[in-house]
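Novice: sequence? don't have it. structure:
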C-alpha cells in the first residue's frame, strides 16, 4: 500500500528545540568488540548517516578488529582499549572520557554496558561532569546469573535503554532491569545503499559454481546461536529436490572447522561453500536466490532485513525479534528453530516456485522500506542524544 509522503515516518521532519550551550552534541559510542557482527553494522550505519554537523561522534572499542578499521575508513575517530581486565578498561575509558567531556555515551553490547556505565559513574565520583548514559540491547544471548545481576545493579545508573525489538523489550523486563526507561528503536536499513546494488558477478567463478545453479546463502557469524548445524542437516533434503543448488556460508567464527567437518560427514561438502569474511556482503546477498537465517536465538536479524531490502526471498527461524520482521507466507517464511525438515521444505518451496518467491521478495522489500528505514532509526536516536545533552547541560554539574 502506498502511503502519502506526509504519513511516511522516514520523511517526517523532527523538531529540534535549541540546546543550552554549544549546538554540537558530543557523543562517545562504546563498542564491546571490534569484530564484525550485527551491532557493529548497526553502529556503522548510524554513524555514517547521523548529522555530523550537529553530532560530534567518536568511538571507543574494547577490542581491535575489522569493524574498527571499517569505521576508521569513514573518517570516524576510534580509540581501542584492548585489555580483558574490566577494571583496567574502566579506568582507561574514564580517563578518555575526562578528556573528551562528552554529553552522551552510548554503549553497545554487554561488556560495553558494564565498562561504559562504570566509567561514567567514576567520572561523577572524581568531580567531572557525568555524561548521559544510553545502552542498546542488541543481543538475545542467554546470560549467566552473575551477568544478569551485574546488569540489574548497573541499570539504575543508565539514563536510557534502547531495545532493537519487542522481544528485546521483554528480555529487559525478564532480566529485572527496571531501573531505566526503555525505548523500542528497530534497526534500520540504508535503503539507498541496497536499492541499486548489483549482484557480485564473479561469485560463481570464485567458487566453481556452474552457471544456472541456484544459490542459497546464510550471512552470520559461525557461532552456536546462529543455527548453522540445522541448515547443514537440512541441505541433503534440499539437494534431493534441487540437486544443482549450492549453499553459501558467509562469515567467520569459532565453529567453522566443526561445520566444515559436518558438511563432509553429511557428504554435501561439494555443494557447500564456506567463504569466510567478505567485504562485499551486499553484492553477495544480491546474488542469492534465497537468504536464510536459521538462528536459535536472535534479537532482530539485521541480515534478513538487508536481504529483504535487496528483494531477496528469506527463510528464518521463528525466534526472538524475527517474527516482528517476517509475516509468515507474506514477507518471508518462518520455520521452527532446530527443525531441519521444515527448513528444507521452506527452502525448496522458494527455489521451485519462482513466481511465489518473487511475490514474497517484493512484499519483504516494501516492508523494509516502510518500517525499517535508516532515516527513522537515526532520527529517533538523535532525539535521545538531544534529550541527553539537554539534561546534562541543565543539570548544573560543574565540569572538572
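Specialist: Nice, thanks for sending it over. Since this is a predicted model, take the numbers as computed values, not measurements.
Novice: only C-alpha atoms for contact and neighbour calcs from this point on.
Specialist: Will do.
Novice: any chance you could map the strands in this protein?
Specialist: Ranges of strands in the chain, per DSSP state E, are 25-31, 55-61, 78-80, 104-108, 132-137, 160-163, 182-184, 215-219, 246-250, 272-276, 290-293, 314-317, 333-335.
Novice: and those strands as CSV, adding mean neighbour count and distance to residue 143?
Specialist: Below are the strands of the chain laid out as CSV (neighbours: other Cα atoms under 10 Å; distance: least, Cα to Cα, whole Å):
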stretch, mean neighbour count, distance to residue 143
strand 25-31, 24, 18
strand 55-61, 21, 21
strand 78-80, 18, 25
strand 104-108, 27, 16
strand 132-137, 25, 13
strand 160-163, 23, 17
strand 182-184, 18, 19
strand 215-219, 23, 24
strand 246-250, 23, 26
strand 272-276, 17, 28
strand 290-293, 26, 22
strand 314-317, 27, 21
strand 333-335, 22, 25
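Novice: and of those, who's closest to residue 118?
Specialist: Minimum separation from residue 118 across the strands of the chain (Cα to Cα) falls at strand 132-137, 10.2 Å.
Novice: Can you list the helices and strands that the closest one packs against?
Specialist: Other elements packing on strand 132-137 under the criterion 3 or more Cα pairs under 8 Å, 6 or more residues apart in numbering; DSSP states H and E are strand 104-108, helix 110-125, strand 160-163, helix 374-394.
Novice: how distant is it from the center of its chain?
Specialist: Once both centres are worked out by Cα atoms, centre = their mean, to the nearest Å, strand 132-137 turns out to sit 15 Å from its chain's centre.
Novice: Against that first model, consider the following:
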C-alpha cells in the first residue's frame, strides 16, 4: 500500500507533528509513504528518513497550479490513496488532483469552526472518507449535512514517554529568568483572538494580589502579539506575564509548569493540552469543541467558560493553592493520554480507514 500525504504546514507542530508521527509508524508497519509539503519546511527534514519527500511550491487557496504539481506526483508514485492533512489550499487542490488521477482521497479535519451548510455538504461529498480528530468536529460536520458514515474520529496522538519524565526546576527557572519560589502558569497557543489570552489577562491583576510570586508564560507566536503586549503594559503586568514566543524544545519545560490554562473559544482538540496532560500538569480549559475530550472536569483539570471571570479566577487560585489536588489531576491526565491518545491508536485508526476505502 502506498499512501501519498499532503501537509501544507511549514512548522513542526499541531497537525504537521501528527503527520510525522503517522508516517514514521506506518513505515515501521510496511506501508510506503510519499509526503508532499512546502519547500524548506520542518516536516520535510523530520520525515525524510521514513518516506519519499516531495517539496513543492504551495502558495495557498488561490494556487490553482498546485493541482497539476500534485497530480504529477500522484501518477509518478502510483499512489493507492491520497491523504490530505491540512488546509491552506491543499484540501481543495489535493482533492481535485486525486480525482483527476482517479485515486481515492481521505481528508483529515482538525478544526471545529463551522462552514456554510450548502458549501460543506458540497465540498465534503468529493472525499472518500473524512477523519476528524475529535467527536466535536465530527458532530459539526454532521450538523452541516455531511453523511455520518463518511466520518470517523481518530484522536490526535502524543508520545507520552517523552513528556513523562522529571523536570529540572532549577534549569527551568534559569532558562526563563524567573526567581526562586515561583509559581508558573503556561498558555501554549498561537497568538490569535480565538485562543482567549485576553480573558486570562483580565483577571491576572487580581490573581497576583494573592500570588505575587506568580509568573505567566505565553508560549507561541501570532498576529495579536503587539496587542497582547499593549494590554500587559497597560495593566502593568510586565513583571509577571512573559511573551516567550514559539519554542521547539517545549517538552523540556512543560512538566515544570504548575498549571496550563487554555481559555480558547474554539478548539478542534488541542495538542498542547495532550502534551500538558502527558507531562502530568493540571489543566484549566474551556468547555468548547474537543477540549472536554482531553480535560475531564474535576478529574485532570477544570472546564471553565472563559467569559466567566469569577469561576476562572477561583479555579486557578484553587490549583495554585492545593498541591495535593494538582498532583491528583496530573496523575489522572497521564492515564487519560495513555489510554486514549497513543500513537499506536492513532495509526491503527488511520490504517483501518485506508483499508476501508480501498475495499
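Specialist: Yep, it's here. Remember, predicted model here, so these are calculated numbers, not experimental data.
Novice: Using TSV, lay out the strands of structure 1 together with distance to residue 345 of structure 1.
Specialist: Output for those, formatted as TSV (distance: least, Cα to Cα, whole Å):
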stretch	distance to residue 345 of structure 1
strand 25-31	39
strand 55-61	42
strand 78-80	45
strand 104-108	37
strand 132-137	33
strand 160-163	33
strand 182-184	34
strand 215-219	13
strand 246-250	15
strand 272-276	18
strand 290-293	13
strand 314-317	10
strand 333-335	9
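Novice: Quick one: average offset of the longest helix anywhere in structure 2 versus structure 1, please.
Specialist: The residue-count maximum for a helix in structure 2 (DSSP state H) belongs to helix 323-340. Comparison of helix 323-340 of structure 2 with structure 1 after fitting gives an average deviation of 1.1 Å (mean Cα distance after the TM-score superposition for structure 1).
Novice: quick one on the thing from earlier: of all the strands of structure 1, which lies closest to residue 368 of structure 1?
Specialist: Short answer: strand 314-317, nearest of these by Cα to Cα, at 12.7 Å.
Novice: What span of structure 2 is that closest one aligned with?
Specialist: Aligned by TM-score structural alignment, strand 314-317 of structure 1 falls on residues 283-286 of structure 2.
Novice: any residues touching that stretch, and which ones?
Specialist: 259-265, 273, 276-277, 291-292, 295, 300-306, 315-316 (Cα atoms under 8 Å, 6 or more residues apart in numbering).
Novice: now stretch 51-68 of structure 1
Specialist: Counting by Cα under 8 Å, 6+ apart, 23-36, 40-41, 47, 76-83, 89, 93, 112 sit against stretch 51-68 of structure 1.
Novice: need the contact list for the corresponding residue of structure 2 for residue 106 of structure 1.
Specialist: Aligned counterpart of residue 106 of structure 1 in structure 2: residue 83 (TM-score structural alignment). Contacts for residue 83 of structure 2 (Cα under 8 Å, 6+ apart) come out as 3-6, 105-108.
Novice: I'd like the residues you listed as a markdown table, with distance to residue 164 of structure 2 appended.
Specialist: Supplementary listing: those in a markdown table, determined by distance: Cα to Cα, whole Å:
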| residue | distance to residue 164 of structure 2 |
| --- | --- |
| 3 | 32 |
| 4 | 33 |
| 5 | 30 |
| 6 | 31 |
| 105 | 36 |
| 106 | 33 |
| 107 | 31 |
| 108 | 28 |
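Novice: Tell me the one of the residues you listed nearest residue 154 of structure 2?
Specialist: Using Cα to Cα, the contacts of residue 83 of structure 2 come closest to residue 154 of structure 2 at residue 108, 9.2 Å.
Novice: Roughly how far does the closest one sit from residue 327 of structure 2?
Specialist: 35 Å (Cα to Cα, to the nearest Å).
Novice: Then residue 110 of structure 2?
Specialist: 30 Å.
Novice: So the two - more neighbours on which side?
Specialist: residue 110 (24 against 17; other Cα atoms under 10 Å).
Novice: Pretty sure the more buried one sits against residue 268.
Specialist: Yes: look at residue 110 of structure 2 against residue 268 with Cα atoms under 8 Å: they come within range, at 5.6 Å.
Novice: Give the residues shared as contacts by these two.
Specialist: With Cα under 8 Å, 6+ apart, residue 110 of structure 2 and residue 268 have common neighbours 133-134, 137.
Novice: Would you mind finding the match for residue 160 of structure 2 in structure 1?
Specialist: Residue 160 of structure 2 maps onto residue 191 in structure 1, by TM-score structural alignment.
Novice: mind checking which of the helices and strands packed on strand 132-137 of structure 1 is nearest residue 172 of structure 1?
Specialist: Once those are compared by Cα to Cα, strand 160-163 is nearest, at 8.1 Å.
Novice: helices or strands next to that closest one in the packing?
Specialist: strand 132-137, strand 182-184.
Novice: Dump these to JSON lines, plus distance to residue 100 of structure 1.
Specialist: Below are these laid out as JSON lines (distance: least, Cα to Cα, whole Å):
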{"stretch": "strand 132-137", "distance to residue 100 of structure 1": "14"}
{"stretch": "strand 182-184", "distance to residue 100 of structure 1": "27"}
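Novice: Which among the ones you listed is found nearest to residue 231 of structure 1?
Specialist: strand 132-137 (26.8 Å).
Novice: Residue range in structure 2 corresponding to that closest one, please.
Specialist: So strand 132-137 of structure 1 is aligned with residues 104-109, judged by TM-score structural alignment.
Novice: Any chance you could list what contacts the matching stretch?
Specialist: Counting by Cα under 8 Å, 6+ apart, 80-86, 91, 95, 98-99, 127-133, 137, 357-358 sit against stretch 104-109 of structure 2.
Novice: separation between the closest residue to residue 228 of structure 2 other than its chain neighbours and residue 213 of structure 2?
Specialist: With sequence-adjacent residues excluded and distances taken as Cα to Cα, 6 or more residues apart in numbering, residue 228 of structure 2 is closest to residue 198, at 7.4 Å. Computed as Cα to Cα, the residue 198 of structure 2 to residue 213 of structure 2 distance reads 21 Å.
Novice: And for the residue nearest to residue 123 of structure 1 when sequence neighbours are not counted, the neighbour number?
Specialist: Using Cα to Cα, 6+ apart and skipping residues adjacent in sequence, the residue nearest residue 123 of structure 1 is residue 130, 5.7 Å away. Per other Cα under 10 Å, the neighbour tally for residue 130 of structure 1 reads 26.
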